[in-house]
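Enquirer: sharing a sequence plus its predicted fold:
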Amino acid sequence: MTLSVENNNWYYSPEHGELCRVIETQTLWGETVCRVWLPGKDAVVQLPATRLRPPHEAGVATVDGIAYLAAAARVADALTQDVLLAPIESSVIPLPHQIRALSRAISNDRVRYLLADEVGLGKTIEAGLIMRELKLRGLVRRTLVIAPKGLVTQWVAEMRAHFNEHFQLVLPDDIKTLSRISAVASPESRVSGQEDSQPVTRNSWTLFPQVVVPMDSVKPLDKRRGWSREQVAEYNRERFEDLISAGWDLVIVDEAHRLGGSTDQVARYKLGQGLAEAAPYLLLLSATPHQGKTDAFHRLISLVDAKAFPDVSSVTKERVQPYVIRTEKRRAIDAEGKPLFNPRRTELAPVSWKERHWDQRLLYEAVTEYVREGYNQAIAEKRSYIGFLMILMQRLVVSSTRAIRTTLERRLEALEAPQEQLTLFPMVSEEDWADLDGQEQMDTLLKTRLKALKNERAEVKLLLEAAKRCESQGPDAKAEALLDWIYRLQAEEGDPDLKVLVFTEFVPTQEMLMRFLTERGITVVCLNGSMDLEERKRVQDAFAKDVRILISTDAGGEGLNLQFCHVVINYDIPWNPMRLEQRIGRVDRIGQTHTVRAINFVFEDSVEHRVREVLEEKLAVIFEEFGIDKTGDVLDSAQAGRMFDEMYVEAILNPEKVEESVESVVARLQEQAREARTTASVLGATEDLEPGEAQRLLAHPLPHWVERMTVSYLQAHGGKAERKNGAWDLTWPNGERLTNVVFTSKEAEEKPLSRHLTLEDPKVRGLAMRLPPFTPGQPVPVITLPGLAPEIMGFWSLWQISVTSHESRVASRPDGLVTLDPGPETRRRRIMPLFLADDGRVFAPTARHIWDQLLTTPPTILWHLDIETSHQAFDQLRGAAERQGKTIYDELVQAHRERLAREREKGEYAFAARRRAIERIGLPQVRNHRLSLLEQEEERFREQLERRAQILPEMAPLALVRVEGGVHG
């Protein structure tokens, strides 16, 4: 018998083994051909009508088929209800503020945020959770992380440790290598055998799906001394243009306030603009995003959404808050609701020069005099780079005899070289210079072989002889003080194996201390900025295990998480107090269980001691008024770094005016802190946190639903699922096999060699996202469940309710240009369980209870209703579903309208700002032409919004069974 095929009806395709929907039919020369949609494959194919069968020939429902549908629909429903997947599927146990950050980020379709938690609250973990969430939802595959060079290794390590995510670290020297790897011979040359054919170059940034790269190695250049325009263009293509065009789904920028720049022409801001356009999802991380400068903050926040922030006047609390996720340290709590951070103890430890250290004191005074004269001469001759060198000489002599001696040797070598080999100071921006630690600044200066000051060679020779004499006389006074303090702290803390983190600015001091302590039987490891990822990991592992002392430079210490240590000794003190705070922050982190102790060394009766005494007293007043974390917005800036440098230089040049120079700087800091407090209020206050959310998430049954969905699907559709040694061996219907599979993060930790299968896997996610529909004409199974009361009699069903609109993608333009490109249809959906009792009443709690039971207990199929009775039941249920589903539909419509209203408000604000800017143009012809173009653009924008406002409702049946109580005779 020939089947009569009609459009929009459902049929069974034996060829594909699933139900399909006819979209279109065409009869030509006696043959009817159908275009049909296969929901299981989400594909449209052509089939002759003769190959289609009525729905009932698809076969009757099975126990595994019902279990699959119930579990798959529950997984799909969880995804629509904003259940957070990342904490459930990862090994990290998030804290309340991290859960809140993830929840807020995922609540919006446009995941573009500034993560602005105060220092030490784990923004890296928050970003990792958001990345995992987007990956598990199938929204992200390619991720780019941009970070300062001192933090890139930490990113690679933390993503691997906490999320089992592997990122490729690409350092500056690697970029050329990657370009060579990407260049392959063209197909034509391989065919013809021509060796001189031009290679076809592939974008090297596409070689890896997940990349971490230092910020300053990929920012664009305008020019470089000694380079042609072609060389600059090639450099920018390899490092910047190719990077931003490599098809990223998510871009994460750490220390993102550096992208704000001092103007919109700064290279880092241009990098930020490129990155903002490079991916639909963007996370900017910064503990100090505002720094009291509204124009720089406007440049930063406009990277998140250029349309929402077209000009500086748009930076208001109301407009900024939806884009900022921020937690203050004082409000942060652990999972039990207790404060996350303990108080800390900081003390200044003056080091005295004993009689045996007399030559060291003379050396300090001689170098200070050399610095005083050299600095004055450098300023008089407008040679600022020599001024930098003098400042560093002062910090070196305070650090150690070894540090000043090795630097004097290098300086003398430069001064004795032929004059033509001496060069000018390299082009280093103020921002780049401020990011370097003392050792890196010294290396930069000495490599450039700076021209000499008057009589400098003779003075350096005398100082070098004095330094060598001091070294030959025995250990430095500070080295002996360090040893005394280590023993003292062991006694005070009651721990003979006490771990101590020692910070110094300079590598020669680090080397001297390592030898000094090792010779006295104390185990030591060192970290500095020259070490690669593997070296750093070995050092950190050794310190975590048996080694007692870690000596680190500032560059070496970037990115360290050393919660197992709680004592920091600052062997030499950086001039900017924020650097000191960052050092202590290496141990004062989440997970620290002790009171942190910080000991700051300073020479007694030195200029530095007098400055520090006055400064600490004055800073305490500021910290009391604003808090160290709030003051960090001001201190963590290049401007503050300059102020402290100037203050110390002033104290060295005029020792009698120490208090006056400190007072002046502190007054400026107070003024800036007050201004920053006012302007940074746009970031908003932290809400109260919920301590129990993490435990509730970790207990969520989603992984078990995914397991039941996958196993039941395979058993119902011709695959296999075999349980072996606490894991699964799975065979998909197409023959693909996966062995030793587990579904929960706990099982994955217990079985390191297993494969952890999650919704990130496209096949598994497809089981939930492409749910096969129930079609009228299929026989309805009659089931019983042991967990149900005998009197429960009626029909249970699942319905997918959705609204579909023709969406448009908002183009991301740094100039705020409002464009809405036509995009694909977007569907927002919810899954509704429905139970219709035999007496005609609808019971929502019963419907949910039956669904819960089906997720854990296999039903018993008693028989199947005949086709006519099944049809009648479907029609009756559809009417009930329409009535019950109206509330859900209204909620979906309201959410869609609210989203459109936000888009409309942003667009109209951006158009108004651009209109004001155009109206300031002096030439009438230009002004009128641009206003005309703007009006046309605004009209198109409104038309597209109107089109998006038109939505289509849809209600699709997913499952239908008759339930006859928990006991059946």
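Expert: Okay, I see it. Numbers count the residues shown, from 1 in each chain.
Enquirer: okay, CA-based contacts and neighbour counts for the rest of this
Expert: OK.
Enquirer: for this structure, which residue is closest to the average position?
Expert: Central residue of the chain (C-alpha atoms, centre = their mean): residue 127, 3.1 Å from the mean position.
Enquirer: just give me how far the helix or strand containing that residue sits from the chain centre.
Expert: For residue 127, the host element (DSSP states H and E) is helix 123-136. Here helix 123-136 shows a centroid-to-chain-centroid distance of 7 Å under the convention C-alpha atoms, centre = their mean, to the nearest Å.
Enquirer: with stretch 763-780 instead?
Expert: Centre-to-centre, stretch 763-780 and its host chain are 36 Å apart (C-alpha atoms, centre = their mean).
Enquirer: first-to-last residue distance for it?
Expert: Counting by C-alpha to C-alpha, to the nearest Å, you get 28 Å between the two ends of stretch 763-780.
Enquirer: which residues in the stretch 151-300 of the chain form strands?
Expert: Taking DSSP state E, counting those that start in this stretch to define them, one finds strands in the stretch 151-300 of the chain at 168-169, 183-185, 199-201, 210-214, 250-253, 281-285.
Enquirer: mean neighbour count and distance to residue 476 added to these, as CSV?
Expert: What follows is those, written out as CSV (neighbours: other C-alpha atoms under 10 Å; distance: least, C-alpha to C-alpha, whole Å):
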stretch, mean neighbour count, distance to residue 476
strand 168-169, 17, 40
strand 183-185, 15, 55
strand 199-201, 14, 57
strand 210-214, 22, 37
strand 250-253, 26, 42
strand 281-285, 25, 42
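Enquirer: and the next element down the chain from the helix holding residue 127?
Expert: With DSSP H and E, the next secondary element past helix 123-136 is strand 143-147.
Enquirer: which elements pack onto that next one?
Expert: Packing contacts for strand 143-147, counted by 3 or more C-alpha pairs under 8 Å, 6 or more residues apart in numbering; DSSP states H and E, involve strand 210-214, strand 250-253.
Enquirer: so can I have TSV of the ones you listed showing distance to residue 877?
Expert: As requested, the helices and strands packed on strand 143-147 are exported to TSV (distance: least, C-alpha to C-alpha, whole Å):
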stretch	distance to residue 877
strand 210-214	48
strand 250-253	43
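Enquirer: and residue 18, which of those strands is closest to it?
Expert: For residue 18, the closest of those is strand 250-253, at 36.1 Å, according to C-alpha to C-alpha.
Enquirer: what's next to the closest one, contact-wise?
Expert: 127, 131, 140, 142-147, 275-276, 278-285 (C-alpha atoms under 8 Å, 6 or more residues apart in numbering).
Enquirer: go on, stretch 149-159?
Expert: Residues outside stretch 149-159 that contact it (C-alpha under 8 Å, 6+ apart) are 124-125, 128, 146, 165-169, 212-216, 529, 533, 555-556, 558-560.
Enquirer: ok, and here's another one to check against it:
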Amino acid sequence: MSDFSPGQRWISDGEAELGLGTVLSCDARSVTILFPASQETRTYNTRQAPLTRVAFGAGDRVTAAEGWQMTVDASREHRGLIIYQGTDGDGNACELPETKLADTMQFDQARDRVLTGQVDRNDWFDLRFRTLHHYQRTEKHPALGFAGPRIELIAHQLYIADEVARRHAPRVLLADEVGLGKTIEAGLILHRLLLTGRAERALILVPDSLTHQWLVELLRRFALNVTLLDENQSTALESDAVGDNPFDSGQIILASQRWLFANPARQHQALKARFDLLIVDEAHHLDWREDGTSGPGYQCVEALSGEIDALLLLTATPEQMGIASHFARLRLLDPERYHTLERFREEERHYAEVAAAIEALDAVGESDSARERVAGVIDDAESRALLATLANPEADAEQRDNIRARLREALLDRHGTGRVMFRNSRRHVGGFPERHLHVTSLELPSAYRRVLRRVERDEDYLDELLIETGMDHPDVLIYPDAMYRELSSDPLNAEPWWHIDPRVRWLLERLSDDSEAGFAGEKVLVIAHHRETAEGLAEGLRTLGGYHAPVFHEGLSLIERDRAAAAFADEEDGCQVLVCSEIGSEGRNFQFCRHLVMFDMPQHPDQLEQRIGRLDRIGQRHAIELHVPQFENSPAARLMRWYHEGMDAFSAPHGVGSALFDAFGDALADALLDDDELDAIIDETHALFTAKLAERDAGRNRLLELNACRPARAEAVIDGVRELDGDRALPRYVERALDIFGVDSRELGNGLMHIKPSPQMLDGLPGLTRGEDGFTATYRRDQALARDDVQRLSWEHPLLREMMGRIVDGTMGNSALALLGHPSIPGGRLMVELIFRTHCPAPKRLHLNRFLPPTAVRVLLDESGANLSDNISFTGLGKNLQKVNKSLARELIKEHHDKLRGLLEQGESEAERELPSIVEAAEARMRAQLDGELARLNALAEHNPAVRDAELAALGEERAALGEAIEATRLRLDAVRVIITVDAGG
């Protein structure tokens, strides 16, 4: 049987921050420990449990659960439990069973280690103190979670991440236009929530084609290890551990939507797993119907979002399926707020007035109509008072600017969906490359022309054609190669379509053409609508021109798709051309390429923009060259005219294509054979296009753009990231830590270094395995962005987090002994350097560290008890210390044992004097942030129903819990260094 008994008190060696644990149950194989202060439970193998029994000795002070303290004189054991005997604060004799010890107490390992002669190296002690210092700085830094990822510092992305990640259980729709970085925004939010403890587990659901891209992005950009779950993996996990839920197998689970949505049993397992955050990419594909017959994907996400507190929905086209589909996304975020479609439509009509009022703020004081416009949308006394001051001609310019900013913030907060939806447009963000359209007219091959001419002459033949080919209208007209394939009576004997199609020859000529119109030596992405077209085109390029062109389509496995994309991305040995089916225009990032060939036209404007958006993204440094080979006077050429002349679709994304397609899609399909009808539809489309742009600029979209990036806040976040990027202490700390942990580093020049394990390396460091070559790293953000093979070292890098975590949570370096030789100090004297640390067990979800991270208090005493802390710095003292072997150290400690014990007690009294100011400062920081936020949200809730009651209640509870936790802060001895003076010459 084990040595554990229910009720005993133990602490975790690796997770000291959990507080004092109580044995709940135990058997011969396992023991379960409850850590009440941090609300955590752990189960350990009894043979290898990283636990230390809490046992106090004579002279120790302990605290009872009721709050009173006693000084221990002796102890006895009863049925495996310790009963302490001693005196309370009034000098009365008392007893205290270990079961009634306060949960917030910590076992003081440093004290016991040093008194028993267990000492570490002095450089370990030095690193421990510096780690506590840097850990305190970085944990409460406002840019924590944003400085480590390998990203460019783009204002709107960092603003959204900061705004969302600071909320309790955020539920938002990330709807930036294609190429503006929704995946990065989601990754930043996830990274911040994980680092701050606000979330511990996440489930990410993405289209099948994007699973590996997400996997690589989260690893490469955010250094997050993800478990990719599919049916094979789930089955393997279940067979390895019968009865286990595969969704419990990792901290971050990534899964294909198609797999999960089609599998009710797996959905049930996902619902039973405890996730804190759900991320759903390409959320516009979720099919909702007002009559309750929603698609399986929507039903699955709806069920999961009901169990998971935080939810991020991602879509570049929130209204692709119409306003009802957009409402359905918002309904997932907050079903109480968005419960009827009709009410939502009514709210949308009001947004234009609010946007106009915000624009009119600049004219208040000069125009009565501007003041009336603003007055028409405000309904509270404070805002009316501000407006009156703004209109007062005696107000100075600085005062007016401040009032305009306050009124703008209030209006943005209180109106529209800006609190739950973030949408940035390219025209709002700026800095995107130009787009150049190149159209080449080609003659229809006779095999295509015969069919199309007959359709034009004979109205009934179109119906026959649809029946014969099984294709839909207008696909049969727009995609003549597909029609040709379907009409070939014997495909094995028929001439391949790519052999007769002039577009294939045109592409081959361009690939070898080194003139301005050609692609020689440059990457070319080709997108075709159908998988069969993409496959045939790749075969034609190989057969007719000798070009190896990987194909990217929905029929490939995920690994095959990734290989195709990787072969295209390789600059040195990669292929020049990648051929994609329509699926290649969703989610993938090919911004290293600037030539896009649209082999045919998609039917929906959003699909067209998705195609272009694969290249036209933030970070693209070249103009986008759009190449369209088209057949003269063909239905596809007419479709392109509608895009080009009706909505200017090739110059920039406008965000109104879905509405135009809803209005004219059916009529357009009927006009693809008639130029006169097409001209009329183009004119009507352009008129509606112009009106929609004006409506967008005036209404909800303008509100969203104003709210999606507030420049001052964004710049503050960027400044915080740059501050951590330029922290000069980081390289010095890394050098010390790598040396102590047994990791070799070698400068390579140009800001690069190579890090690899040494034979003495401590086990379990991320990215480093004995016998392997390690990795190349840099501190510079620009270098890491330019080279995927170079890791960026920051305070948030997994290697640093692991090393700092081992030190802060473990015993490494918490006791040491050194000799001090100095001409002004006689030999044989005793000094003790004590490092105390604030201890405040609290649930991780409170993110206490932003206000009160573990804070070090240093006390340096000489043998007379004089406090020398202010006179002798840590660094200054360390420069004069000499190391001593452990056997001599034990002898010296034994010789000074009684005096050392007295100094330890006095040092605690000295450190306690510092605690009130630390607690007071933490409470002030907490009140300044949360009281203001709580007041703002309460006021906001009176005007904007997008503020959820649950969010208000949670913030109030968080405020109260943080207040209690900070107030209960105590100091505990973290590290001790005994210093013995020696003659300067000895």
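Expert: Arrived safely. Keep in mind that what you see is a predicted model, and the values were worked out from it rather than measured.
Enquirer: any idea what the TM-score is?
Expert: With the length set by TM-score structural alignment, normalised by the length of structure 1, the two chains reach a TM-score of 0.64; 782 aligned residues with a C-alpha RMSD of 6.1 Å.
Enquirer: are any of the contacts of stretch 149-159 of structure 1 buried, and if so which?
Expert: Buried members of these, scored by 16 or more other C-alpha atoms under 10 Å, are 124-125, 128, 146, 166-167, 169, 212-216, 529, 555-556, 558-560.
Enquirer: ok, now which ones touch residue 495 of structure 2?
Expert: Taking C-alpha under 8 Å, 6+ apart, one finds nothing in contact with residue 495 of structure 2.
Enquirer: that one in helix, strand or coil?
Expert: With DSSP: H, G, I helix; E, B strand; the rest coil as the basis, residue 495 of structure 2 sits in coil.
Enquirer: now residue 738 of structure 1
Expert: strand.
Enquirer: give me the secondary structure label for the closest residue to it other than its chain neighbours.
Expert: In space, residue 738 of structure 1 comes closest to residue 730 once its chain neighbours are excluded; the distance is 5.1 Å by C-alpha to C-alpha, 6 or more residues apart in numbering. When classified by three-state DSSP, residue 730 of structure 1 comes out as strand.
Enquirer: my read: residue 730 of structure 1 touches residue 721, true?
Expert: Yes: counting by C-alpha atoms under 8 Å, residue 721 is a contact partner of residue 730 of structure 1 at 4.7 Å.
Enquirer: more neighbours: these two, which one.
Expert: Each of residue 730 of structure 1 and residue 721 has its neighbours counted (other C-alpha atoms under 10 Å); residue 730 has more, 22 against 19.
Enquirer: for the stretch 601-750 of structure 1, what spans make up the helices?
Expert: Assigned by DSSP state H, counting those that start in this stretch, the stretch 601-750 of structure 1 shows helices spanning 607-626, 628-635, 638-653, 658-679, 693-698, 702-716, 745-750.
Enquirer: one more: the stretch 101-250 of structure 1?
Expert: 123-136, 152-163, 172-182, 187-192, 229-236, 242-244.
Enquirer: which strands or helices does the third one pack on?
Expert: Counting contacts by 3+ C-alpha pairs under 8 Å, 6+ apart, helix 172-182 of structure 1 packs against no other helix or strand.
Enquirer: same check on the shortest one?
Expert: Using 3+ C-alpha pairs under 8 Å, 6+ apart as the contact test, the elements touching helix 242-244 of structure 1 are helix 267-278.
Enquirer: distance from the helix it packs on to the middle of the chain?
Expert: 16 Å.
Enquirer: now the closest residue to residue 304 of structure 2 other than its chain neighbours: how far from residue 281 of structure 2?
Expert: Leaving aside its sequence neighbours, residue 304 of structure 2 sits nearest to residue 271 (C-alpha to C-alpha, 6+ apart; 5.9 Å). Distance of residue 271 of structure 2 to residue 281 of structure 2, given as C-alpha to C-alpha: 18 Å.
Enquirer: ok, residue 295 of structure 2 next?
Expert: Distance, residue 295 of structure 2 to residue 281 of structure 2, by C-alpha to C-alpha: 16 Å.
Enquirer: who has more neighbours, these two?
Expert: Taking other C-alpha under 10 Å, residue 295 of structure 2 and residue 281 do not tie; residue 281 has more neighbours (23 against 14).
Enquirer: doesn't residue 317 make contact with that one?
Expert: No: using C-alpha under 8 Å, residue 281 of structure 2 makes no contact with residue 317, being 11.5 Å away.
Enquirer: contacts for the lengthiest strand in structure 2 next, please.
Expert: Using DSSP state E, we find that the single longest strand of structure 2 is strand 970-982. Contacts to strand 970-982 of structure 2, defined as C-alpha under 8 Å, 6+ apart, come from residues 106, 108-111, 114, 125, 813-822, 825-840, 893, 908, 911-912, 915.
Enquirer: which of those fall in strands?
Expert: Judged by DSSP E, those include 815-821, 830-839 as members of strands.
Enquirer: these, buried ones only, as a PyMOL selection?
Expert: Here is the PyMOL command that picks out the buried ones among these, judged by 16+ other C-alpha under 10 Å:
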select buried, resi 815+816+817+818+819+820+821+830+831+832+833+834+835+836+837+838+839
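Enquirer: Three-state assignment for residue 600 of structure 2, please.
Expert: Residue 600 of structure 2 ends up coil, using three-state DSSP.
Enquirer: in structure 1, what residue corresponds to it?
Expert: Mapped onto structure 1 by TM-score structural alignment, residue 600 of structure 2 lines up with residue 572.
Enquirer: that match touches residue 505, doesn't it?
Expert: Yes: between residue 572 of structure 1 and residue 505 there is a contact under C-alpha under 8 Å: 6.8 Å.
Enquirer: more neighbours: which of these two?
Expert: residue 505 (26 against 23).
Enquirer: so the more buried one sits in a helix?
Expert: No: Residue 505 of structure 1 is assigned coil when assessed by three-state DSSP, not a helix.
Enquirer: for the aligned partner of it in structure 2, give me its contacts.
Expert: The equivalent of residue 505 of structure 1 in structure 2 is residue 529 (alignment by TM-score structural alignment). Applying C-alpha under 8 Å, 6+ apart, we find residue 529 of structure 2 in contact with 581, 582, 600, 601, 602.
Enquirer: 6 Å - rerun?
Expert: 581, 582 (C-alpha atoms under 6 Å, 6 or more residues apart in numbering).
Enquirer: let me see the ranges of the helices in the stretch 451-600 of structure 2.
Expert: Remark: helices assigned in the stretch 451-600 of structure 2 by DSSP H, counting those that start in this stretch are 459-469, 475-478, 480-487, 497-500, 502-512, 531-545, 558-569.
Enquirer: before I go, just wanted to say thanks for your time.
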